[in-house]
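Chemist: show me the folded form of this:
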Amino acid sequence: MSKAFFPKLAIDNIKNNTKTYVPFLLATIGMIAMFYDLCAITFDPALKSIRGGTHLGMVLSFGIVIVSIFSLVFIFYTNSFLVKRRIKEFGLYNILGLEKKHISAIMFFEAIFSLVISLIGGLVSGFLLSKFMKLLLAKIIGNIAGFRFEISTHGIFFTVLLFSLIFLLTYIYTVIKVYRSKPIDLLKGSNVGEKEPKVRWVYFVFGLLSLGSGYYLALTIQSPLQAFSTFFIAVLLVIFGTYALFIAVSIFILKLLKKNKNFYYRIENFTSISSLMYRMKQNAVGLSNICILSTMVLVVLSTTISLYVGVDSVLKNRYPLDVVIVSMVQNEQEMFEKKEEIQMVLKETGAKALDIDEAVKTSFYLRQDGNQLIDEYTGFENNVFGGVIPLDYYNALYQTNYELEDNELLIFDKDHLFTQPELIIMGKPFYIKQEIQSFGKKGDLEVVLGSTVGVVVKDVYSFASLVKQPKNVEDSPVSTKAEFHYQFNIDGSKEEKIAVVNKLNAMFKNQGLDMYADGIENSRDEFNSLYGGLFFLGISLGTIFMMATVLIIYYKQIQEGFEDQKRFKIMQQVGMDHQTIKYSINKQVLIMFFLPLLLAMVHVTFAFPMTSKLLMLFGLADKVLFVLCVMATVIVFAVIYTIVYVITSKVYYGIVKH
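Modeler: This next block holds a predicted model:
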């Protein structure tokens, strides 16, 4: 055989299988383009010069890892479909005299040509999209300065390296599969059907338990940190449960329908149910993949959109006023001295403070043990963050006239952590005089890891000396001393407000004053970079997951179309008309399409409590906003999903009809 024989045959094979190869190559090109663009942005030196660029770089690096793993899994999955469609062809080669090493050589050149086409198409697309992606990211984070619109050598290197390795692994896997098969197995490969499956009760029970456990974890989460620590466990349980239920429950339902003779022995129902029963195991796995990918699209997009849209809400919760100056104080006299120093420095800046709010506050982070708060820190479980404000501040704020003794307190406990009348804090008993329904101003009780309570006491200074930080926690950002908070608004532009805060901090440092200033505008770029980066990543991952979902659906329809072709031809020969066949096809395709979408919506609904808690880790506690974002995402996704259904059902019917 000439050296050109195998490459030529490989090219002919790709041309002859365009219906399956072209979608695969297009999807791979899309993934390569997306991966390159993520790398190009992440490795752009200008990223370091952007305010918040460190956070943005971390987010994008995380995205690169996710896309890498997903690309590996997805290309392996789609390659298995391509190989299965052509396994009979390989068997024919073997019968005609080609050895398995010759078949391996053909597959090698097919892999090489596919890789080259994918890399060229993906990198060129990535180059063309790079400017758009950088402009999109710059628009999202509100900062375009510094981005360079040029080809990234780092991006090219890592893209070529990753996808070359993936194609190499898929080639090795395929060769091993061919070498382990006998010629007769290869000839029968694509025609090996499955017997009518029995209900797998182990899968059935496992699916119910797994899915039920995942849902239970999602619904019973009490704190953001619990959500973070159990999220991946719940996700794995739901994934396992989805596969098991699709495999077992779908067969169980179809068998019930088959037993209903009045329903089953109608022509349109008979063909649909028998067709689904014939290959239900593979259908179930495909439907599970579609369901899981759909859930990923909905969760990723809805959460990242919520964070991006809610960034102003997060900032307002953290910074009720434009500027806050914080100083550590131990008594009232020191507080007045600090206040005078602040006013003097503020006067030197020339800024006019408006809507001044001042108060002495403190906080604690302790572990709950029944009605006690202790300093035995054993991890994040059962830990409680407490914001503490003085009684006179609370009474002035809410126009109340509560009175407290030294051993009494008011408590804001929305999670109902403490139900007994006595609360013991660091060994000292306090009597809960009243449970209040509101606490301080925004920012007094920040969204933090674990549960939160608000406490009102008579003397903040003595309380601050009581609550000591857990002994084995180092460098904790939570202060246990009393803090004097001096907050105010400023008239002026964003740049002017940033300048005031910077000037205040410089003057505090020069004068040796133990205090610092912070402002909403100083933090806005950091938050925009973090949340904008997450939103950008959500768009990128959502696009990739959507593309994978569409391709899996398309391949599923082609596979089912070819498998049902002969059966429906027989139905036509025995007298079934085209209208009845089309009705049967539509019913089958409807089930295969919209069952995964419906279950994905159920998954998202049960995941809502957990995902909303996860958003609280990022400071977003606006559940109404999150609900609206979830609903909007579901509606848009359902519309796109329906369009895909209309297109692929025509492809399926076209294959069957011919």
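
Chemist: when you work out contacts or count neighbours from here on, use the C-alpha atoms and nothing else.
Modeler: OK.

Chemist: give the next helix or strand downstream of the helix or strand containing residue 367.
Modeler: Element membership of residue 367 [criterion: DSSP states H and E] is strand 354-369. Helices and strands here follow DSSP H and E; after strand 354-369, the next one along the chain is strand 372-374.

Chemist: please give me the structure for this one as well, since I'd like to look at both together:
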Amino acid sequence: MTFRQLALKNIQGNWHRYIAFFLSSTFSVMIFYIYASFIFHPDVVNGAIQAADKVRHGMIACEFLIVMFSFFFVLYASFAFLKTRKKEIGLLTLLGMTRSQINKLVLYENAAIALLSIAAGCALGTLFSKLFFMALAELLQVDNPIRFLIVPQALLYTAAGFFLLFLAITLITLIGMGRNQVIELLKASKQPKTMPASSGWLAALAVVCLGTGYGIAYTTSANMIVLVMLPVTGLVVVGTYFLFTQASVAILKRLQRMPGFYYRSTRLITIAQLVFKMKDNARILFVVSVLSAVILTASGSVYMFYQGAREQLLDTFPQSIGYAEPGSAVTPSMRPEQVQRSLAESGVQVTGSIETVGIVASAELNTPGPRMSKVLLLPADVYNEAVEPAKGAGRIAIEPGHGLFVNPYRGTEFVYFKKGDILTTAEGEPGAGLQMDGQISGAFLNLPYETNRVVLMNDGDFQALLTAMPEEKKLAYAGYEIAPWEQSGAAVNELKSRLTKAQADRFSDRVSSYLEMKQFSSLTLFIGVFISFLFFMASGSMLYFKLFTELQDDQAQYRSLTRIGVSMQEIRSITSAQIGIIFFIPVLVGGVHAAFAYKALSNTMAFSVWKYGLLIVLIYAVMQLFYFLLTRRAYMKQMKRL
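Modeler: Purely as a prediction, here's the structure:
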């Protein structure tokens, strides 16, 4: 038998260990090849596909991420496989096989797995690249679909790059293996395990770090999120590490001191073994928990931005179309009759309109630091007319001589006016002396940036003030709600094209911003799903590897249990409980981490993201359940060989 045949026989005999590594590696190669096919596609390189350039840059960044992640993942898997085969390698050495021959054998095995993964990944990438291109063409809204091509440059970069990656990791593995003596390899599985110990102080530190990090994340605001992000991440990571290395052992030992719970059914065996397993697996559980939190937070954030795009734009653009013009009247082409007629030609209906004239003034804002800024004085009835039908808000009534400040930005904590403050304006400016009733947040008109801060007045006071104002102090506004606004891009662009350049600068619409944001969010979500799924497969595979590294020890323990009368059904129950805890504890911990990240994100975005975050966590839990069932099936199949 040649070395190549022996290597293939070893892979075939240990396929239950290699399958998760093979599938994860194949998926990494597939995603890398699909992205590379788009990056090096002739139509993308030549600029024939509109808006593809920004997607190309994003995919290049993802390629680097895939390579770096694959390096550490394959490196971990290689050392995990080496640990399971120490006794085998020691036996081969004892039978006369030289170090160079063993290195040659391992090299052949890793090369075979690498070639199989690369071949399968490139084949699947070619198969699914057409669907990928079709989906991208739909998201980019290009007129012609992206051509299906087998891009030679992408194939070369993928095959050569991953083969070199596997080769480099194999060499690193062989260097690590070369340090072990024969006697160490033979006795690797016989090393006695000491009783795991835990520190009460370090367990308490885990609680303090996690509690502090969660507390900061729960109470942070939009203004503080950037400052607290790194400290919170550091606290949670440190707390998670000590949670698994110290607190988990302390909790299990506490359960052992509860006779009513510990000595019931097979819990004695389950918990006694878990004490050792949790200590042995603490680092991998820590890594998988942090990885799960990253997956859930990143996926949830992208999905929230995608789903929240519409809600954000409804806040930013209260009307589908808005137009502001100096003076007391807007241009005729933006009058209600003309707008309705123009949009009707494209099948778009005007469902509501609002017209008003405001007064532009320079007022002193109190925060941050007193400063002069443009404000627009408007009657309270305009606010009631714009907000009440759309959002069901209660009507605002303002007494004579009073005013109410409207901050257009939700979620900010700047207090520009407190209740009882007096409005101070520049000399000769209108509105001076108004007693402010505080402030409210939220835009209600599509006003230009320089006049988007509004002071609402009593209707009678405003009308008397408006009559005395010169034309240059007035600002006319017309806003329109249309249906269906999401599909009215062409009609709105046609309406805007009838304005002069100066008038078009004062025209604002929700539709163009929505389409641009939707395209960006969809592309980000589309690309991010593949990366998140890659991370998920890798995290599940790490747990799979760790379980199978302990398979021989578990087989010996369960063989002893069967001799003293423990049934196979009870062994199956013990094994399922232990595998389930190892698989789902990281999901639980990562889900809790992500929940507080979602809360911080809610504080930043000023709207609830829980329904989106909960959906992502549920999807992740279901996927982990599927991975758990496959792993348990493979594990129990090996356990039946007792």
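
Chemist: quick one: map residue 628 of structure 1 onto structure 2.
Modeler: Applying TM-score structural alignment, one finds that residue 628 of structure 1 aligns to residue 611 in structure 2.

Chemist: how much space between its match and residue 599 of structure 2?
Modeler: Distance of residue 611 of structure 2 to residue 599 of structure 2, given as C-alpha to C-alpha, to the nearest Å: 12 Å.

Chemist: and residue 212 of structure 2, by the same measure?
Modeler: In terms of C-alpha to C-alpha, residue 212 of structure 2 sits 15 Å off from residue 599 of structure 2.

Chemist: looking at these two, which one has more neighbours?
Modeler: Between residue 212 of structure 2 and residue 599, counted using other C-alpha atoms under 10 Å, residue 599 has the larger neighbour count: 20 against 17.

Chemist: helix or strand for the residue opposite the more buried one in structure 1 once aligned, which one?
Modeler: Applying TM-score structural alignment, one finds that residue 599 of structure 2 aligns to residue 609 in structure 1. Using DSSP H and E, residue 609 of structure 1 falls within helix 578-617.

Chemist: packing partners for that helix?
Modeler: helix 201-220, helix 224-259, helix 267-278, helix 280-309, helix 520-573, helix 623-657 (3 or more C-alpha pairs under 8 Å, 6 or more residues apart in numbering; DSSP states H and E).

Chemist: pick the most buried one from those helices.
Modeler: Across these, averaging neighbours per residue (mean count of other C-alpha atoms under 10 Å) puts helix 280-309 on top, at a mean of 23.

Chemist: show me what the following helix or strand past that helix is packed up against.
Modeler: Stepping forward along the backbone from helix 280-309 of structure 1, the first helix or strand reached (DSSP H and E) is helix 311-318. If contacts are counted by 3+ C-alpha pairs under 8 Å, 6+ apart, helix 311-318 of structure 1 sits against helix 520-573.

Chemist: same thing but at 10 Å, please
Modeler: Counting by 3 or more C-alpha pairs under 10 Å, 6 or more residues apart in numbering; DSSP states H and E, the packing neighbours recorded for helix 311-318 of structure 1 are helix 280-309, helix 520-573.

Chemist: I'd like to know which of those lies nearest to residue 26 of structure 1.
Modeler: Nearest to residue 26 of structure 1 among those is helix 520-573; the distance by C-alpha to C-alpha comes to 9.5 Å.

Chemist: mind reading off the mean deviation between the closest one and structure 2?
Modeler: When structure 2 is superposed, helix 520-573 of structure 1 averages 2.2 Å from its matched positions, counting by mean C-alpha distance after the TM-score superposition for structure 1.

Chemist: what's the next secondary structure element after the host helix or strand of residue 420 of structure 2?
Modeler: Using DSSP H and E, residue 420 of structure 2 sits in strand 419-422. Downstream of strand 419-422 of structure 2, the first helix or strand assigned by DSSP H and E is strand 435-441.
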